[in-house]
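Asker: One predicted model, sequence on top.
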Amino acid sequence: MKFSRTSKSRGAGSPQVTGFYDDDTGSIQYLVSDPETMKAALIDTVLTFNPESASTDTRSVDAILRYADHEGLEIVRILDTHPHADHLMASSVLKDRLGKPNGIGEKVLEIATLWRDYYNLPDAFDPERDFDCLFQDGDTFEIGSLPVQVMLSPGHTLGSITYVVGDDAAFVHDTFMQPDVGTSRADFPGGTAEDLYESLQEILHLPDETRLFIGHDYGTDYRSEPAWESTVSEQRRHNAHIGGGVSKEAFIKTRTSRDDTLALPDRMLQVLQMNLRAGRLPAPEGDDNRYLKIPLNRF
């Protein structure tokens, strides 16, 4: 893990947010906490996965848990915004270790149906077994004294969700990137640029100074270090793909043209088979080893 960075609470009703950068995948993992009660939640955590050796370890989440313990935080929820295609989710490992509920958007049920076909594994995925909470658009819950509202934000996937925490923080996953980069791809099965545009517009209707925390950053030619925090007003004015009031038609053209140039993430076909189980590895076979099934020539 290269580094972490904390966005301080602005006062009552405002969470404190620490982002932990995962070098291998450019993913940001979040620890969001309520300063009043010292309760916290983890969002989009990463179980380290080496695609060359097909091996896993818990170094990334171990470091986050040590940080939370040092800060005196009690983790009460384990949350994901969608079944990730570029990193292995740590949801199942953390649920087993901490004994706390995990959650994701309820449309993971539809995503699982889609991918059962791609993998030809008709009985493979049971999100209702592997996730304690399947959130619907508009659902609410609390992290300590902080209210959390769930927004359905499809486009990158058909079931992506945003968590709006307290008065001034939203975890917007693979919708926006940093303003100087633009937006996230929308060409995975079930995703569309049209849906992504509508999701971006809904996020832009949050209050101007809402802090937006994104899912990925890789730096740029002009910015060597990754960054992951902006505001609604910054994205509205300066986002490279949608800032300044770009029309829906122009955005779809830009996003689709960009997506046509992108390769699949190098971990996608491996990790989705586990992420649709909350990151749980396949069951051991007769030789006590675990195996993945990878579709050939389908993408």
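Answerer: Sure, I can see it. Numbering: from 1, shown residues only.
Asker: CA only for contacts and neighbour counts going forward, please
Answerer: Fine.
Asker: all strands for the stretch 101-250 of the chain, in order.
Answerer: Using DSSP state E, counting those that start in this stretch, the strands of the stretch 101-250 of the chain run over 102-105, 133-135, 140-143, 146-152, 161-165, 169-173, 211-214, 229-231.
Asker: Included below, for side-by-side comparison, is a second structure:
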Amino acid sequence: MQVHSFLHSDTETYTHVLADVKQQVCAIIDPVLDFDAKSGRTRTTSVDEVVEFVKDHGWELVYIIETHAHADHISAAIHVKETLGGQLVIGQHITEVQKIFKQIFNFDTSFRTDASQFDILTDDGDTLALGGITITAMYVPGHTRADMAYLATDDEKTVVFVGDTLFAPDVGTARCDFPGGDAKTLYQSIAKLLELPEDTMMYLCHDYPSKGRKYCPTTTVAAQKLGNIHVKDGINEAEFVEMRERRDANLEMPRLIIPAVQVNIDAGHFPKPEDNGTRYLKVPINLLGE
């Protein structure tokens, strides 16, 4: 098993490539599309580095895995799929998120809330085969209702891709104030992750390093239990919930939440072009951010 991590500097997001190098197969986890919110222009410059990396190694892309419908970046899953193939994977509870945001964006009846835009829907305990690697889905809601972590195991080691649940120990944990989020649920989900063996490597979806620390895509269960500023050993559920809700009440909405969510719940598809050939996104006025 090999894991290679690529930092998208604009959104501080990590895209990971998980590979069985012997059988020449891989998965790409949480790919990011470049998006300039000022101009509304998209580019694939960053994700193409990942695509070229896979091509250069001669690996077959089997899965494109989304840990959840992200609110801080737009998924590049469609570009990756068109370029490399692969099946698009997300947790089955994405249907709940689709229903919530269909109402928020007032999408018409043509918008599907059955998750049929995706190829594979996972539930807690489901497994995917990637050569000699077994990928096991872990349902870890709280940040949203649909978050999944993915545990990858082969004969040599086990790693876990935690999505937006835990960040580096000096950063803490994910916010829970989006529609459908819940701090108590997140605490319980994190507890499941921290039950993994202490030497388990955790691959982060984001890193927001404190001053003087370089970006790093990984941490361990042991490091989280020892030093996570929000949920280290000794912090109970009530303390976490009080801290998380107080902190979330003062956070601004993510810079890209409005374009990101409406695209990501549709598996990375932008709306169809209108009669002038241009695609448009919607902006709800005075609805989010309270």
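Answerer: Good, I have the coordinates. Since the model is a prediction, treat every value here as computed from it, not as a measurement.
Asker: just to revisit the earlier point, looking at the strands of the stretch 101-250 of structure 1, which is closest to residue 291 of structure 1?
Answerer: Judged by Cα to Cα, the one of the strands of the stretch 101-250 of structure 1 that comes nearest to residue 291 of structure 1 is strand 102-105, at 24.6 Å.
Asker: What helices and strands are in contact with that closest one?
Answerer: Judged by 3 or more Cα pairs under 8 Å, 6 or more residues apart in numbering; DSSP states H and E, strand 102-105 of structure 1 is in contact with strand 74-79, helix 91-98, strand 133-135.
Asker: ok, average deviation of the second one from structure 2?
Answerer: Read it as helix 91-98 of structure 1. Compared with structure 2 after the fit, helix 91-98 of structure 1 shows a mean deviation of 1.9 Å (mean Cα distance after the TM-score superposition for structure 1).
Asker: what comes into contact with that helix?
Answerer: 45, 75, 78-80, 100-102, 130, 277-280 (Cα atoms under 8 Å, 6 or more residues apart in numbering).
Asker: Quick check: residue 172 of structure 2 touching residue 231?
Answerer: Yes. Under the criterion of Cα atoms under 8 Å, residue 172 of structure 2 makes contact with residue 231 at 7.3 Å.
Asker: More neighbours: those two, which one.
Answerer: With neighbours defined as other Cα atoms under 10 Å, residue 172 of structure 2 and residue 231 compare such that residue 231 has more, 23 against 19.
Asker: how far away is the more buried one from residue 138 of structure 2?
Answerer: Separation of residue 231 of structure 2 from residue 138 of structure 2 (Cα to Cα, to the nearest Å) stands at 19 Å.
Asker: if we can go back for a sec, now restrict the contacts of helix 91-98 of structure 1 to buried residues only.
Answerer: Buried members of those, counted by 16 or more other Cα atoms under 10 Å: 45, 75, 78-80, 101-102, 130, 277-280.
Asker: neighbours of residue 108 of structure 2, just the number please.
Answerer: Considering only other Cα under 10 Å, residue 108 of structure 2 is surrounded by 9 other residues.
Asker: For residue 98 of structure 2, which non-adjacent residue is spatially closest?
Answerer: With sequence-adjacent residues excluded and distances taken as Cα to Cα, 6 or more residues apart in numbering, residue 98 of structure 2 is closest to residue 113, at 5.3 Å.
Asker: To clarify, my last question referred to residue 206 of structure 2.
Answerer: In space, residue 206 of structure 2 is closest to residue 13, 4.5 Å off (Cα to Cα, 6+ apart).
Asker: Under the alignment, what does the one you found map to in structure 1?
Answerer: Residue 13 of structure 2 maps onto residue 27 in structure 1, with residues paired by TM-score structural alignment.
Asker: so what's its match up against?
Answerer: 21, 46, 87, 215-217.
Asker: Those residues: which two are farthest apart?
Answerer: 46 and 217, at 14.8 Å, using Cα to Cα across these.
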